[in-house]
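> A predicted structure for the sequence below; I have some questions about it.
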Amino acid sequence: MDSIKNTKETNVKRFVSMLFLGLVSSSALANTNSDIKLEKIMSDPSWIAETPLSAKWLPDSRHVVFEQAVKDHAINKVVRLDTLSPASQKDVGLDALHTVQLSQVTYGGDNKAAYVFKGDIFVVDQNTNKVTQLTHTSATERGPQFLNNGDLGYWQGNNYFTVNLTTRVIRERFALKMAEQPSGPDGPKDLIAKEQHQLIEYVAKEHKAAQQRFEFNQQLTKQNKVANKQTFYFDKEHTVRSAEVSPSLNYAVVVTAPKVDWRGKDDLMPNYIGDDGRIKFEKVRRRVADAKPNQQSFHLLNLATGEKKQLAVSDLPDFNKDVLADVKAENAKAAGNEYESKPSPRTINLIVDWSWSQSPIQWHNNGEQVAMMFEARDNKDRWIATVDFDNGKLVTQHQLHDDAWINYTFNDFGWLPQEETLYYLSEETGYSHLYTKNLSQKPIQRTKGEFEVSNLTLTQDGNSMYFKGNINHPGEYHIYRLDLNTKNAKPVNLTGALVGENNYSLSPDEKSLLITHSTLLRPSDLYKLDVGTNKITRLTDTVSEEFKSMPWQAPQIIEVPSSHVDKPIYARLYLPKDYQSGEPRRAVIFNHGAGYLQNSHKGWSGYFREFMFHNMLAQQGYVVLDMDYRASKGYGRDWRTAIYRQMGTPETQDLVDGVEWLVKNANVDRGRIGTYGGSYGGFMTFMALFTEPDLFQAGAALRPVTDWAHYNDGYTSNILNRPEDDMIAYRRSSPLYFAEGLQKPLLINAPMIDDNVFFVDVVRLVQRLIELEKENFETAIYPVEPHGFRQPSSWLDEYRRIYKLFEDNL
């Protein structure tokens, strides 16, 4: 109980300090006797706040643009805010959207920024804010890039253009074509054709003229710079997956892959509430069980000579290692067979990082070196490689191996601008940390400790790195600056006064940070931090007075001792008043979704409806525990990979520890505890009720996974490998195989047009429960809802059922 007392005192002190800073309204102290009602908290969330969305700096480094939802309207409004005069924010009219809705922004010399708006290229002067439109076409231009010669490059389809910013002359530099390279007019192919050419002089003459014209045009494009429009040809069965041009315009790296329909012909989802009164069948993604390898091809283009070299992943170490040998042998043995391990080329492609939008191909700003990040399809290795241009070979600079799986975040990387030195994130110590590596030297670890580094931003001079990290506490995120010129430099915390969750973007002039900050009790608002003085200025205050006046209770962040690992399980705890007095209390344990997600942090939760629901339950005498079970984000590699090949087992063990803690420390009746969660949390509800039938008295599984073989490839294959290699892991991890264990009341809520967790997951489990002659389950379906509900009426119906389940059984 000391931990609860200490947490309470800390929360009070922080609340007072936030009140002083203007981060919490004094009106939050009022109306503490109000009741929290389901009808209110499940209504359209616009009553909570006009939260700034997708906030970005404009190129002048003074103004910020963001969006805000508009009640009962599908289109957000766009707001422009002057950071020197925050109260003067203005809605942006449709006629001016092209000056503020900037995508694919890039910065170059001479104080200019280039960007894309509605498929056209624009340039803005950062000093005068003058906007110039460079293209105005029905085609889609993308990828603006300032080149070292002062021109601006961009893509239109598979054609690369440059524009001289002084003369505005546009030039096509080269094109990528998925076709066989022309070799001139075809000669006679068979006996009849050969006879025709020999007998008819006109035919032979015309063929010779066509050959001469072809050869002339070939020489013209090689020798005449004005006429030189290079074309590079690739396999006609391929499509371009990525292409990046050197800023020196000497080289390009192009990645192609066979054309693949990521949706199989049988992957159809019926939509029963179509707008024409008929059933519509919508295509959906393939299941992990149906996923097939798709090896990319990597090409180095010499734009000066027209030469094309193929880069081979066989240059990478362990490219043919059988990393799943033990797993395959175990599965073969279970099937009564033997597995013989043999080296075989692995499918190795550019990495796909789910957390960032940077390219996995990074050119140095000198244009003479490039780095590429690869990942094996088996998810066990990641490589960063540079290119030997003379020999057309990949040169490995770093290899990260994980016996479980490579994290699909923490893959930021790039170049320091003044030298050929790479920077990158790696989990090799067990936590995501920053490293730098000169190409001829060993890596240097720049950050160290049991915390995670993410969201890297390098300053233009390469002297400093900004990042987001949870150094103070796993659930407390701040923005840090690290001096890269000082050996063993310590990160400097820039947002210490903003306790909670912080995200950031550095202004183009690098003098300010735009901070998106939230707390346990308040959704995100915007702040400006002066880099020179660390002065923090609040820019927006968008939380409604109605929301502030409600009697919300900030959950305590506690540490639940684990009986299985030597680290605690962090959790949010909601306590009713006087919970220690009277008879033992009812309790609910909430299981967050997404698997690799953190919810026991000190910021505003993405599960804001659940936050309000938990407050309502606490107001009615329930104790609520919201645990960051093993597999959750924020706690390092070992916590993340504890579920490898055994999803549902470590997490259920953590739930057991959570129940024990509640009984021993929070005056909870062991026989009056329920659980619920959605998506991954719904899967966990199943696993708990099916494999530990005495742990909870009731459970609600929302939009739940029941058989991982039916989930997507990108997520599932990381954790369970693939069914053809490791069916043992799928049977060990899928609730469908444990349904006979159900003993306590179960509510299953399922949206029917869910293209994430398919409705068929619930259908198959319900049929299994019927065949097992189970009577203690109910199913609610939501015909118009996708994975994330949209209709307030659906949210209300769902949570009424959850609440009733707990009231009836706890």
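Cool, the structure landed. Residues are numbered from 1 along each chain as shown.
> use CA for all of it now, contacts and neighbours both
Fine.
> Can you tell me the number of residues neighbouring the closest residue to Q126 other than its chain neighbours?
When the adjacent residues along the chain are set aside, Q126 lies closest to D60, with 4.8 Å between them (Cα to Cα, 6 or more residues apart in numbering). When neighbours are counted by other Cα atoms under 10 Å, D60 registers 19.
> what's near enough to touch the nearest residue to H136 once chain neighbours are set aside?
In space, and not counting its chain neighbours, H136 is closest to D120: 5.9 Å by Cα to Cα, 6+ apart. Applying Cα atoms under 8 Å, 6 or more residues apart in numbering, we find D120 in contact with 133-137, 140-142.
> Name the surrounding residues that touch the helix or strand in which L513 is found.
Here L513, judged by DSSP states H and E, is contained in strand 512-518. For strand 512-518, contacts defined as Cα under 8 Å, 6+ apart pick out 56-57, 61, 498, 500-507, 523-531, 603-604.
> Please identify the buried residues of the strand or helix carrying K333?
Per DSSP H and E, K333 falls inside helix 325-334. Across helix 325-334, burial judged by 16 or more other Cα atoms under 10 Å covers 325, 327-332.
> What of stretch 455-473?
Those would be 455-459, 462, 464-471, for stretch 455-473 by 16+ other Cα under 10 Å.
> Okay, and which of those map to strands?
455-458, 464-471 (DSSP state E).
> Reformat the residues you listed as CSV; add distance to N164.
Putting those into CSV (distance: Cα to Cα, whole Å) gives the following:
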residue, distance to N164
N455, 34
L456, 32
T457, 29
L458, 28
S464, 32
M465, 33
Y466, 34
F467, 36
K468, 38
G469, 42
N470, 45
I471, 47
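> and here's the other structure:
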Amino acid sequence: MQKSFLLPVLLFITLGVQGQSLLSVDYIMRDPKWMGTFPSSPSWSEDGKTIYFQYNLENDPADSLYKIDLSNPGSPVKVSLKEKRSLDKGLEAFNKDNTLRIYRVKNQLWIEDLKKKKESLLMEWHEAFSSIGFMADENLISFNSSGNIYLLDRTTKAIKKTTKIVSGTKPANSSSSSKEASSFLESENLALLQVVRKRKEAQEKSRAYRDAIREVEDSFAFYTQGKNLSNLQISPDAAYATFSVFTPSSNKNTKVPDYTAASGYTEDLNARPKVGTKPSKVEIGIYDLKRDTVYYVSTSDLPGIKDLPDYVKDYPDKTWEEKEREVTLSGPYFSPDGKRAIIQVRSFDNKDRWITEVDLTTGKLKTLDRQRDEAWVAGPGIGWSFGGGTLGWLPDSKHIYFQSEATGYSHLYLLDVSTGEKKALTSGNYEVFDPFLSKDKKHWYLTTSEVDPGERHFYRMPVMGGPMEKLTSMTGDNQALLSPDEKKIAIIHSYSNQPSELFVQENKAGATPQKLTSGQSEEFKAYPWRDPQIVRFDAQDGAKVPARLYLPEPSKKNGAAVIFVHGAGYLQNVHKWWSSYFREYMFHNLLTDLGYTVLDIDYRASAGYGRDWRTGIYRHMGGKDLSDQVDGAKFLVSSHGVDADRIGIYGGSYGGFITLMALFNHPDVFKSGAALRSVTDWAHYNHGYTANILNTPEEDPIAYRRSSPIYFAEGLQGNLLIAHGMLDVNVHYQDVVRLAQRLIEFGKDNWEMAVYPVEDHGFVEPSSWTDEYKRILKLFNTTLLPE
């Protein structure tokens, strides 16, 4: 076994001797499998004795399903295809106390008594069905088939169709003239053809019999009139059905040319529209099953539905019309007894979120909670423009729960629907993630950053609020998954310089976690990966900006520095767990070995620090998020002896955008920069992300003009590397093509562009990663270090 890794380790050390580092770009940018295998996506067996997870011990092309038996834990075992298929119950649902489970096998519906471990067939349906669930009366089970809802009685096995939804347009009544013509032709035909007449008489007798035994004449039907219905569901008390009508807008998509298509021809890839698109319309219909009528939810009475945004004051010459804003609806979410329902409403400009109760008899909405943000409503558990997030009912059918940034941080709330009383279950300068109820509904389980913005821990808390009990203890990130009986916790844990491993512990505070995997390769463990310092430096507006700091050995320090700018904008990279930017992390170790000081900043707009930090870039990307980089550079000069004339900057996507803004607007601070897959003009990016931050180019051109690097290209003085994948369907290659022409027209000659013909936004090929980072290292070595 030792011989299998001896040669790579020797090569590893040899590379270090040649490059004054144990690392090289070629080495760290290989296929990540060289690092080892690390667990993900854990799940439990039904009896809680086995943990399943994605893993790769056999150098497969992709991760496979593995398992560990907790009664005899040892090396992970690859799950056979037969066992894997047996684990997949497909569509399933549970009753209120989780003692019964129903699941679908092809066109059969089965029920399992989880305590007795007994299964039985409930129904074999004649066609496909979906959306199975227990009703409030758990003797009844609902399912959807052919666009309608059915109820199955578990005792009698009787099946009743509860809705009559017909796809298409309601047929018009036949005219009297056509009836007369039909009557004349029919009577003549029947008089002439005896066999036809006898068949007609038999059909009429059969129809008369069916009419006679029909209990109720079903005269009502709802015709879809060409609309696309989705999310068809029935209330737990079987009194109402609801559905959504989605009307997509016809927005123009962009095309991304693929010059390396297998056909040998240039082929176009379909890509997203640009910012400023029209909204897709979502309506919610209510089908009253007792009154046989359908009506739609009305949003016109929502408080503030006509409110104008604050930025209109910057356009005094423009006339702004007060009108109902476009909204999108999600839900309804029925109370467990089915008597009430709530709907979440989001304004399409994403400045308002209303949580409302819907009057099921009329479709009118009553606002329970309104969250307004002049920037945009978002945050953990709140979601973005199109709904989502934490929202539901307690078992008492009286309280709803949700998350809100009302205090500046995302916290968990209860609201009494009858009285309107709202109660914060958590509070403080930290955020709450992924809360859910215990199976007995007596407790909350939730993850928070209460210990530190750079740590995540798992807690338990009484359902109506009270002290939180911290269940995890390992410093870093703890992604927790409860066993079915909630007696154990599976944890995917990682630390700053330690990739993810799988642990298990008892579900109690102070329990000792047991490590189940050890996935690092011997090659990976041979290098002493740094645990970067987490620091906070002063911003020019008084904010304390968090950052990861990599300091070289004093004997190797070369006086130069590199600032890394993470992508996505709303993302956290200053933390105590293994970074999703693991290649960049390894590159920073290489740079530090070579004597560079490296700073990785959670600038304004980064995740993990509350609403004000998140929205600090509203209407000015390249404002505080850029000044944070400038202040970071000053911090390095004043506190860590960095030469002010030898500071570089680099990053990808949003990080590439900031790099361009840094070189174009602060050439006195940044001598060199590498802008990877960067946005150059926000008017060319997508709507869902950009319109939240900058509104739309048509309504707020000021925001776009001051936020887009292409308008500042004349300011380039330092050395710029642009790198971009030509198949990028996120930030299109067109972005850097337009910027390149702009730089050419300005006569700039201190820049270069590297293009990657087979790469999308996220690079895949190790050869592309290697080429890109060799160019970045060359840029810094040749421009930041003395000759």
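Cool, got the structure. All figures in this text were calculated on a predicted structure; none of them were measured in a lab.
> Can you give me the distance of the residue nearest to H136 of the first structure to Q104 of the first structure?
11 Å (Cα to Cα, to the nearest Å).
> Now do the shared contacts for these two.
What both D120 of the first structure and Q104 touch, as defined by Cα under 8 Å, 6+ apart, is the set R142.
> residues near the nearest residue to I489 of the second structure once chain neighbours are set aside, how many?
Spatially, and ignoring its direct neighbours in sequence, I489 of the second structure is nearest to L482 (4.6 Å; Cα to Cα, 6+ apart). Residues lying near L482 of the second structure (other Cα under 10 Å) number 20.
> how close does L482 of the second structure get to W44 of the second structure?
For L482 of the second structure relative to W44 of the second structure (Cα to Cα), the value is 8 Å.
> Can you find the partner of V92 of the first structure in the second structure?
For V92 of the first structure, the aligned residue in the second structure is V79 (criterion: TM-score structural alignment).
> surely that match meets L65?
Yes. Under the contact definition of Cα atoms under 8 Å, V79 of the second structure touches L65, with a separation of 5.7 Å.
> Give me the more crowded residue out of the two.
L65 (20 against 16).
> Can you find the partner of the more buried one in the first structure?
Under TM-score structural alignment, L65 of the second structure pairs with V78 in the first structure.
> And the helices in the second structure, which stretches?
Secondary structure of the second structure (DSSP state H): helices located at 3-19, 25-28, 81-87, 176-192, 194-213, 522-525, 582-593, 611-614, 624-640, 654-665, 687-694, 701-707, 734-745, 766-784.
> Tell me which of these lies nearest to Q344 of the second structure.
Among these, helix 687-694 comes nearest to Q344 of the second structure, with 18.1 Å by Cα to Cα.
> circling back: among the contacts of strand 512-518 of the first structure, which are located in strands?
Short answer: these in strands (DSSP E) are 56-57, 501-506, 525-530.
> Distance to Q553 of the first structure added to those residues, as CSV?
As requested, those are exported to CSV (distance: Cα to Cα, whole Å):
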residue, distance to Q553 of the first structure
K56, 32
W57, 34
E501, 18
N502, 21
N503, 24
Y504, 27
S505, 31
L506, 34
D525, 20
L526, 23
Y527, 24
K528, 28
L529, 29
D530, 32
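> Quick one: buried ones out of the residues you listed?
56-57, 501-506, 525-530.
> Widest-spaced pair of those residues?
W57 and E501 (19.7 Å).
> any idea what D352 of the second structure aligns with in the first structure?
So, by TM-score structural alignment, D352 of the second structure is matched to D381.
> Please apply the same query to I491 of the second structure.
So, by TM-score structural alignment, I491 of the second structure is matched to I515.
> Also R619 of the second structure?
Looks like R619 of the second structure aligns to R645 there (TM-score structural alignment).
> My guess is that match contacts R722. True?
No. Taking contacts as Cα under 8 Å, R645 of the first structure lies outside contact range of R722: 10.3 Å.
> rewinding a little: counterpart of the residue nearest to Q126 of the first structure in the second structure?
Looks like D60 of the first structure aligns to D47 there (TM-score structural alignment).
> ditto for A179 of the first structure
By TM-score structural alignment, A179 of the first structure lines up with G168.
> Hmm, its match is touching F222, no?
No. Counting by Cα under 8 Å, G168 of the second structure sits too far from F222 to count as a contact (9.5 Å).
> Who has more neighbours out of these two?
F222 (17 against 12).
> quick one: contacts for that one?
164-166, 293-294.
> Looking at those, which one is closest to A662 of the second structure?
Using Cα to Cα, the contacts of F222 of the second structure come closest to A662 of the second structure at V294, 57.0 Å.
> what sits against the aligned partner of that closest one in the first structure?
By TM-score structural alignment, V294 of the second structure lines up with K308 in the first structure. Going by Cα under 8 Å, 6+ apart, K308 of the first structure touches 232, 299-302.
> can you put those residues in CSV and add distance to E773 of the first structure?
Conversion of the contacts of K308 of the first structure to CSV gives the following (distance: Cα to Cα, whole Å):
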residue, distance to E773 of the first structure
F232, 64
H299, 59
L300, 62
L301, 65
N302, 68
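> Burial check on the nearest residue to A332 of the first structure once chain neighbours are set aside, number of neighbours?
Spatial nearest neighbour of A332 of the first structure, excluding adjacent residues (Cα to Cα, 6+ apart): E338 at 5.5 Å. Residues contacting E338 of the first structure under the criterion other Cα under 10 Å number 13.
> what's the answer for A87 of the first structure, then?
A87 of the first structure has 11 nearby residues by other Cα under 10 Å.
> Also R173 of the first structure?
By other Cα under 10 Å, the residues close to R173 of the first structure number 16.
> Got a quick PyMOL command for the buried subset of the contacts of D120 of the first structure?
Command for PyMOL that selects the buried part of the contacts of D120 of the first structure, burial taken from 16+ other Cα under 10 Å:
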select buried, resi 134+135+140+141+142
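> related to what we said a few turns ago, sort out which one of the buried ones among the ones in strands among the contacts of strand 512-518 of the first structure lies nearest D35 of the first structure for me.
Out of these, the member with the shortest distance to D35 of the first structure (by Cα to Cα) is D525, at 26.3 Å.
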